[in-house]
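Asks: what's the 3D shape of this:
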Amino acid sequence: MRLLFTGYTQSSDFRCPQAWLGRISFYTGILEALAEDHAVCSVEHIGWSGRVERGSVQYEFLPLGPLARRLPLRKHRFMRNWRPDAVLLNGFHHPLQLLQLRQALGPAPKLLVLHRADRPFRGLRRRLQQEAARQVDGWLFTARAQAAAWIEAGIIRDESRVHEVIQASSRFVPADRGAARAALGVEGAPLCLWVGRLDANKDPLTVLRAFAGFQAQCPGARLYLVHQSRELLPALQELLAQHPAAAAAVHFVGPVPHAALETWLNAADLLLSGSHSEGSGIAVAEAMSCGCIPLVTDIASFRRMTGSLVPRYPPGDAGALQQLLAQSISWDHGPLRAGLVREFERELSFGAIARQINHLLGSG
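Replies: This is a model prediction of the structure:
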């Protein structure tokens, strides 16, 4: 089959195709795995125009100017000429463009939407989504429960078209924990890691409150925060001022190159997350691929990813996370880490995701 992946978001800050493909490596690995059985093309939108072949995948870079973002005629002409059997769209926040795409392609190709943590619009824009949804042949969510809001909004009318497909994976592999800690110059018993933005949805305040309570019981514990934004940093620092003992055990690392996360996740015992909502959970997939134990919230995507391997806690409940941290001390980490890696390979790896999509397409 001929599979074409695309979206309608312009990322003009990127002007180097290799840098962009490195940035979305959690996604391109899926395309490369599918390319073992199919012809695969991805249309990308950065501040560069051209074509790149990588991992048997054709990447077509077509910048979208202000007008082309609303009327992507050139893009749709390319897609029609490529003659896909199926088009997989990243997100459903451009319903007008989807309607134009169906008109350009005709009725034959399947249109499948990959859920990207987007939510139903309101008002007139929701009506446009409802109309565009009539052209969609399948809806791919990390967890089926994530479709509930779209069904309630009257956008998804046929629940049989909802499918569970993991949205992102990891290229990281397990490595020696001692060597990883020595390379970073870090320590902790346990060593806890945060990866993500410091925003309200990720909820680092709940995580920090839980860690402060836990650290009072377990003085050897350390928390390192690898973060890409600073929205709640002042509030976090204010919280730590009230817990001086915990403050000495908390380290704000800031942003690091994505490749460096592999060493951090192999160094850590536990990955902590406070997310209230996630489309999938890239950091969780990366943690599991390294055998780092995720202590995460009980949301749909994390339930799908971690299964029964580790307990979860209600979003916003610092007391429940503190209890999990205390319980984790008595866990047998060796077999648990190995089990996480096995589960990752079986359900979350690029090959596993490709098998899910192949099954959906009826070709595997």
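Asks: from now on I want contacts and neighbour counts done on CA atoms only, so please keep to that.
Replies: OK.
Asks: so what's Gln228 up against?
Replies: Residues in contact with Gln228 (Cα atoms under 8 Å, 6 or more residues apart in numbering) are Gly196, Arg197, Leu198, Gly254, Pro255.
Asks: one more, for comparison:
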Amino acid sequence: MHDFKILALTKATGGIALYNRLLLSELDKMGVVSHTLCLSEEAESYAQNLTELGLGAEAMPMARYSIDPLGDARVLMRTLRLVRDLDVDVVICHGSKAGFIGRAVGLITGRPIIYRQASLPFLKRVQGRKASLYWALDFAAKWFGGHVVTLTDYARRQTLAHKLVRPDRISVIRTGVDIDRFRPAEDRAARIRALGLDPDRPVVGWIGRIEAQKAPLDYVDTLRRVAGRHPEAQFVLAGEGRLRGEVEAALAAAGLSDRVAMLGWQSAPEQVLQALDVYVLTSHWEGLPLTLLEAMACGCCCLSTDVDGCAEAIEDGVSGRLVAAGATEDLASALDDVLRDPGLRRRYAGAARQRTVALFDKTEMVAKWIELLSNVTAGKSRARGTPRPIIPARSPSEGR
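Replies: Purely as a prediction, here's the structure:
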């Protein structure tokens, strides 16, 4: 058992939110107490989800993609109050903006702060013209102190090369998945039939947020190049997002509306992944994508762009295939290869499962977090009183 009290700051959607939920749920089993300040869109539902799991949580509005001086100041003040009222040992911040606010809190309060990178927004290929602003924010926050956690060795190298942290204040903790939950299905045919598909025909799938970062239109273009050569193949696309209408229009224009099943958002993604022969990831940038690791753990043959952590997840030509982002012709060629050769699909799938068990088991991830939490809180013991009751955050409509 571990006597840590954690305050987490995180956006309430996507892989960031899933990572925070997984980490805190696992730490909770070890006696770690946590409270999450859920930020940005979907904050209320995410806070409710954490609360149902027995974790402390509350929602707080925050502009996700822009600087909002008044709104960001409210998040800062709420965080300061929670640090005091909950008498927390450490603050864990997920994502760039939460990381800046959290490290400012650390400077003010003297509490240990851990900033977990979700991606590398200071790179121009990730955030375009906004990259310099993200770099400036991270560079300024460097002087606030705190410890940085990256998801990959590549991210560590980039962060150091851009002079955003001291070498003794950065660690690599790879994302972990539940390899018992995400595993090959005992009755895969039943999983396929549950999707309304034919177990005797190969299934190709894409799962994610239907947003520009994930490049779902590249998946459509890939299928446009391949589907005609493989009438036996079945295709699915699972998820929701702002580009759904564009994706449906592109499928219609390519004559694929009847070939691609749109499955919507999945609360139990393993049930879809366990039905797939081939999983396709088309992202233009990532941190270390959770869904890719889950697909590998489920024994899918995985084809992915080579961006960021994807290139550390898959060994090209051994546990899957990697292509350049946006290179839909190359991705189509890789998909054509594995659809033509079931033996190749099975070899990639088996190697992917083995690699996930060896490198991306959540047990290893949690152990490294426990070690880091112990290190950053060592020597920080202080007189502790009874934590004050949490004072609910006021909504903007309640005034100041």
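Asks: nearest residue to Thr79 of the second structure other than its sequence neighbours?
Replies: Val105 (7.3 Å; Cα to Cα, 6 or more residues apart in numbering).
Asks: can you confirm the one you found is in a helix?
Replies: Yes. Using DSSP: H, G, I helix; E, B strand; the rest coil, the secondary structure at Val105 of the second structure is a helix.
Asks: and it, what's its match in the first structure?
Replies: By TM-score structural alignment, Val105 of the second structure lines up with Leu101 in the first structure.
Asks: how close does its match sit to His94 of the first structure?
Replies: 11 Å (Cα to Cα, to the nearest Å).
Asks: ok, Lys202 of the first structure next?
Replies: Distance, Lys202 of the first structure to His94 of the first structure, by Cα to Cα: 25 Å.
Asks: now swap in Gly213 of the first structure and tell me
Replies: 44 Å.
Asks: show me where the stretch 201-350 of the first structure has helices.
Replies: Listed in chain order, the helices of the stretch 201-350 of the first structure (DSSP state H, counting those that start in this stretch) span residues 204-217, 233-241, 244-247, 261-267, 282-290, 300-306, 318-328, 333-343, 350-361.
Asks: which of those helices is buried the deepest?
Replies: helix 282-290 (a mean of 27; mean count of other Cα atoms under 10 Å).
Asks: identify the residue range in the second structure corresponding to it.
Replies: Aligned using TM-score structural alignment, helix 282-290 of the first structure spans residues 290-298 in the second structure.
Asks: and that stretch, how far from the chain's centre?
Replies: 12 Å (Cα atoms, centre = their mean, to the nearest Å).
Asks: so what touches stretch 341-351 of the first structure?
Replies: 29-30, 33-34, 166, 168-170, 285, 288-291, 305, 352-353.
Asks: closest one of these to Ala338 of the first structure?
Replies: For the contacts of stretch 341-351 of the first structure, the residue nearest Ala338 of the first structure by Cα to Cα is Gly291; the value is 6.2 Å.
Asks: next one: the residue nearest to the closest one when sequence neighbours are not counted from His227 of the first structure, what distance?
Replies: The shortest distance from Gly291 of the first structure to any non-neighbouring residue, by Cα to Cα, 6+ apart, is to Arg337 (4.4 Å). As defined by Cα to Cα, Arg337 of the first structure lies at a distance of 24 Å from His227 of the first structure.
Asks: and Ala221 of the first structure, by the same measure?
Replies: 19 Å.
Asks: could you do Gly188 of the first structure as well?
Replies: Here Gly188 of the first structure is placed at a distance of 19 Å from His227 of the first structure (Cα to Cα).
Asks: can you check Ser273 of the first structure too?
Replies: Ser273 of the first structure is 12 Å from His227 of the first structure, by Cα to Cα.
Asks: quickly list what's touching both of the two.
Replies: Common neighbours of Ser273 of the first structure and His227, counting by Cα under 8 Å, 6+ apart, are Trp194, Val195.
Asks: counting neighbours, go ahead and name the busier of those two.
Replies: A count of neighbours by other Cα atoms under 10 Å puts Ser273 above the other of Ser273 of the first structure and His227, at 25 against 18.
Asks: what residues are up against that one?
Replies: Trp194, Val195, Lys202, Asp203, Pro204, Val207, Pro294, Leu295, Val296, Thr297.
Asks: wait, the third one sits on Gly196?
Replies: Yes. In this structure, Lys202 of the first structure sits in contact with Gly196. The criterion is Cα atoms under 8 Å, and the distance is 7.2 Å.
Asks: circling back to that earlier point, and of the helices of the stretch 201-350 of the first structure, who's closest to Gly7 of the first structure?
Replies: Of the helices of the stretch 201-350 of the first structure, the one closest to Gly7 of the first structure (Cα to Cα) turns out to be helix 350-361, at 17.7 Å.
Asks: and the closest one against the second structure, how far off on average?
Replies: Compared with the second structure after fitting, helix 350-361 of the first structure has a mean deviation of 2.5 Å; criterion: mean Cα distance after the TM-score superposition for the first structure.
Asks: and Ala47 of the second structure, how close does it get to Ala253 of the second structure?
Replies: 40 Å.
Asks: cool, thanks, talk later.
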